[in-house]
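**Q** this one's sequence-less:
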């Protein structure tokens, strides 16, 4: 079981540059990949999607990739920088020829596009950039997976502890519900006995009255709900257990919690004892806590 929250970084050097990739993952109902790539890397977005989608199945994924030119005057890119020097000399000669008093500045070179030409010349070929981007992305995703696995272990412990508490509460609910049907039946018989003495109910047969009492008592019985709740808790343990593996289970966990909450609501509606109602309310509180945490399970 994995969390949907994660963070990772990767850096790969290529020629006179470095590709830096940052990956952040957040909660989400479905997989949503958002990428922010440097201009030289924008055409490689399909490669990003091909790598991310098989690794992450659910949640929002933000991928940022930057390209940093690391060449200096002493690197192989010095020839391109010498071209800037020649451009500066030419501009300086033009300044003297036409009597321009203002000194030559870096803004003049930038306006002439010299630096952009140097950066473009030093940018590695797309094929090499693709390999560097994929390598850095793989490293970042590995860190993300380690992060998500660690958070998933914490979530698993929380769910296992909550399941133990729910099992205890279901047992307490079963104990509190013992005899509830008989108690309800006795109350109904006493009440109906008083009503039968009144004139408007004098024509009712004992068989009809007994049938209605049995039906109402059966509706107050929660034995089936208790059994189903126990089955749901057992299934929940299987889904969050280590034997389930690293695959996505978040949607199935959320579904089981909905079913468990439905059983708890039915038990609360049928409850006629204060002790039983209190136990059901405690169980519902734990289920709601689990539903909040389930939003972070992949």
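**A** Cool, got the structure. Worth saying up front: this structure is predicted, and the values here are computed from it rather than measured.
**Q** only C-alpha atoms for contact and neighbour calcs from this point on.
**A** Noted.
**Q** could you pull out the helices for the stretch 151-298 of the chain?
**A** 180-196, 206-219, 223-240, 250-270, 274-294 (DSSP state H, counting those that start in this stretch).
**Q** Include distance to residue 37 when you put the ones you listed into JSON lines, please.
**A** Listed next are the helices of the stretch 151-298 of the chain as JSON lines, based on distance: least, CA to CA, whole Å:
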{"stretch": "helix 180-196", "distance to residue 37": "65"}
{"stretch": "helix 206-219", "distance to residue 37": "62"}
{"stretch": "helix 223-240", "distance to residue 37": "36"}
{"stretch": "helix 250-270", "distance to residue 37": "30"}
{"stretch": "helix 274-294", "distance to residue 37": "32"}
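**Q** can those go into TSV with extra columns for mean neighbour count and distance to residue 174?
**A** Shown next, in TSV, are those (neighbours: other CA atoms under 10 Å; distance: least, CA to CA, whole Å):
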stretch	mean neighbour count	distance to residue 174
helix 180-196	15	10
helix 206-219	14	16
helix 223-240	18	7
helix 250-270	18	11
helix 274-294	17	9
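**Q** Which among the ones you listed is found nearest to residue 80?
**A** Closest of the helices of the stretch 151-298 of the chain to residue 80 is helix 250-270, at 54.1 Å (criterion: CA to CA).
**Q** Measure how that closest one sits relative to helix 206-219, angle-wise.
**A** Orientation check (axes from the mean of the first three to the mean of the last three CA atoms, to 10 degrees): helix 250-270 against helix 206-219 gives 140 degrees.
**Q** list the helices and strands helix 250-270 packs on?
**A** helix 223-240, helix 274-294 (3 or more CA pairs under 8 Å, 6 or more residues apart in numbering; DSSP states H and E).
**Q** Below is an additional structure, to be compared with the one above:
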């Protein structure tokens, strides 16, 4: 099945009084590139989320947006540096004794230190939240892959139609190619006749025509184009990622078309080559989106 690299998926799931929302979008890319944007409390889940996505997506740049609404995931806690505070109190006591201060050491003085007491947010995710998060990602990925498959089917139909049009042009070129040699022979005979008053060196003409036929021969290029089209059609029926192979075949088709164009000594052939290259370019654009 042909799969597109372009798609979108969305899913939301409630958990207690909170809501987890996942949005995934993908575009074409040479390899699989997954980028996650989510609350820092979920960062410990990054590898598991990427592995889950990579089970269904083989190529493309995938952007994942995860949002959490509801009670904070962070648990706040107080961290006290007892050693630092002990030194601070001892130092104040020494100051009092040395300079005969009578002020009492108060809690506000200790708190004014600004250090020693730290309030921290500890990221803690319950097993329940982890499970719901992965379920939400999985549902969004399902939407994404469904959309990629639907678009892939449309791409396959379009490419098959263009391959059929290309095959018709190749068949027409096969009919035109021999006529080019015959027409060249007629032109040579006409020119020679005009210059030698009807006396024609048949061997010289045969030699010239043979040289021209060898230079203008496009039979090998047409045979290879037929082969590439057949491989293209087979690949469209194959399972798994096929985009890179199709991209290679497009390059080969384009190379053969360019070679035929350089050999073309006929207006009709040149016209068909222009149409052939136009079709190949349109196929190339579609192949860029195939996984």
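**A** That came in fine, so what should we check first? The structure displayed is predicted, hence computed values, not measured ones.
**Q** Looking at the helices and strands packed on helix 250-270 of the first structure, which is nearest to residue 93 of the first structure?
**A** Judging these by CA to CA, what sits closest to residue 93 of the first structure is helix 274-294, at 70.3 Å.
**Q** Mind giving me the packing neighbours of that closest one?
**A** helix 126-177, helix 250-270.
**Q** In contact with residue 161 of the second structure, which residues are there?
**A** With CA atoms under 8 Å, 6 or more residues apart in numbering as the criterion, no residue contacts residue 161 of the second structure.
**Q** got the contact list for the equivalent of residue 221 of the first structure over in the second structure?
**A** Mapped onto the second structure by TM-score structural alignment, residue 221 of the first structure lines up with residue 217. Each residue near residue 217 of the second structure by CA under 8 Å, 6+ apart is listed here: 177, 263.
**Q** change it to 10 Å
**A** Residues in contact with residue 217 of the second structure, defined by CA atoms under 10 Å, 6 or more residues apart in numbering, are 177, 178, 180, 181, 211, 260, 263, 264.
**Q** Residue 42 of the second structure too?
**A** Shown in contact with residue 42 of the second structure (CA under 10 Å, 6+ apart): 49, 66, 67, 68, 73, 123, 124, 125, 129, 130, 133.
**Q** and if you look at residue 120 of the second structure?
**A** 74, 75, 76, 77, 78, 79.
**Q** ok so, going back, same list, the helices and strands packed on helix 250-270 of the first structure, but as TSV with distance to residue 87 of the first structure please.
**A** Converted to TSV, these look like this (distance: least, CA to CA, whole Å):
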stretch	distance to residue 87 of the first structure
helix 223-240	66
helix 274-294	62
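**Q** Looking at those helices, which is nearest to residue 88 of the first structure?
**A** That would be helix 274-294 among these, by CA to CA, at 62.2 Å.
**Q** Give the aligned range of the closest one in the second structure.
**A** Taking TM-score structural alignment, helix 274-294 of the first structure hits residues 267-287 over in the second structure.
**Q** contacts for stretch 143-156 of the second structure?
**A** Taking CA under 10 Å, 6+ apart as the rule, stretch 143-156 of the second structure contacts 1-11, 23-27, 53, 56-57, 138, 140-142, 158-160, 162, 233, 236-237, 283, 286-287, 289-291.
**Q** I'd like to know which of the residues you listed are buried.
**A** 1-11, 23-27, 53, 57, 138, 140-142, 159-160, 162, 233, 236, 283, 286-287, 289-291 (16 or more other CA atoms under 10 Å).
**Q** in the stretch 1-150 of the second structure, which spans are helices?
**A** Using DSSP H, counting those that start in this stretch, helices in the stretch 1-150 of the second structure cover 46-54, 82-99, 107-111, 127-196.
**Q** so who does residue 217 of the first structure touch?
**A** 180, 181, 182, 183, 184, 185, 186, 187, 188, 211.
**Q** Closest to residue 39 of the first structure out of those residues?
**A** For these, the nearest to residue 39 of the first structure is residue 180 (71.6 Å; CA to CA).
**Q** Who are the contact partners of the closest one?
**A** By CA under 10 Å, 6+ apart, the neighbours of residue 180 of the first structure are 186, 217, 220, 221, 222, 271, 272, 273, 276.
**Q** now those residues in a markdown table, with distance to residue 262 of the first structure?
**A** Listed next are the contacts of residue 180 of the first structure as a markdown table, based on distance: CA to CA, whole Å:
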| residue | distance to residue 262 of the first structure |
| --- | --- |
| 186 | 28 |
| 217 | 21 |
| 220 | 16 |
| 221 | 16 |
| 222 | 13 |
| 271 | 14 |
| 272 | 18 |
| 273 | 19 |
| 276 | 16 |
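**Q** Residue 250 of the first structure: which of these is nearest?
**A** Distances from residue 250 of the first structure to the contacts of residue 180 of the first structure, taken by CA to CA, are shortest for residue 222, at 28.9 Å.
**Q** What's the local residue count around the closest one?
**A** 23 (other CA atoms under 10 Å).
**Q** And it, how far from residue 90 of the first structure?
**A** 93 Å (CA to CA, to the nearest Å).
**Q** cool, and residue 206 of the first structure?
**A** For residue 206 of the first structure relative to residue 90 of the first structure (CA to CA), the value is 117 Å.
**Q** got the contact list for residue 11 of the second structure?
**A** 20-24, 66, 135-143.
**Q** Is residue 37 of the second structure in contact with residue 64, as I believe?
**A** Yes. Using CA atoms under 10 Å, residue 37 of the second structure is in contact with residue 64, at 6.1 Å.
**Q** With neighbour numbers in mind, choose between these two.
**A** More crowded of residue 37 of the second structure and residue 64, by other CA under 10 Å: residue 64, with 23 against 14.
**Q** List the contacts of the more buried one.
**A** So residue 64 of the second structure contacts 9-10, 22-26, 34-38, 49-50, 53, 137, 140-141 (CA under 10 Å, 6+ apart).
**Q** Mind doing that once more with 7 Å?
**A** Residue 64 of the second structure sits next to 23, 24, 25, 35, 36, 37 when contact means CA atoms under 7 Å, 6 or more residues apart in numbering.
**Q** Name the nearest residue to residue 144 of the second structure, sequence neighbours excluded.
**A** residue 9 (4.2 Å; CA to CA, 6 or more residues apart in numbering).
**Q** what about the one you found, distance to residue 27 of the second structure?
**A** Taking CA to CA, one finds residue 9 of the second structure at 12 Å from residue 27 of the second structure.
**Q** and if you look at residue 227 of the second structure?
**A** Remark: distance between residue 227 of the second structure and residue 27 of the second structure (CA to CA) = 30 Å.
**Q** go on, residue 68 of the second structure?
**A** Taking CA to CA, one finds residue 68 of the second structure at 25 Å from residue 27 of the second structure.
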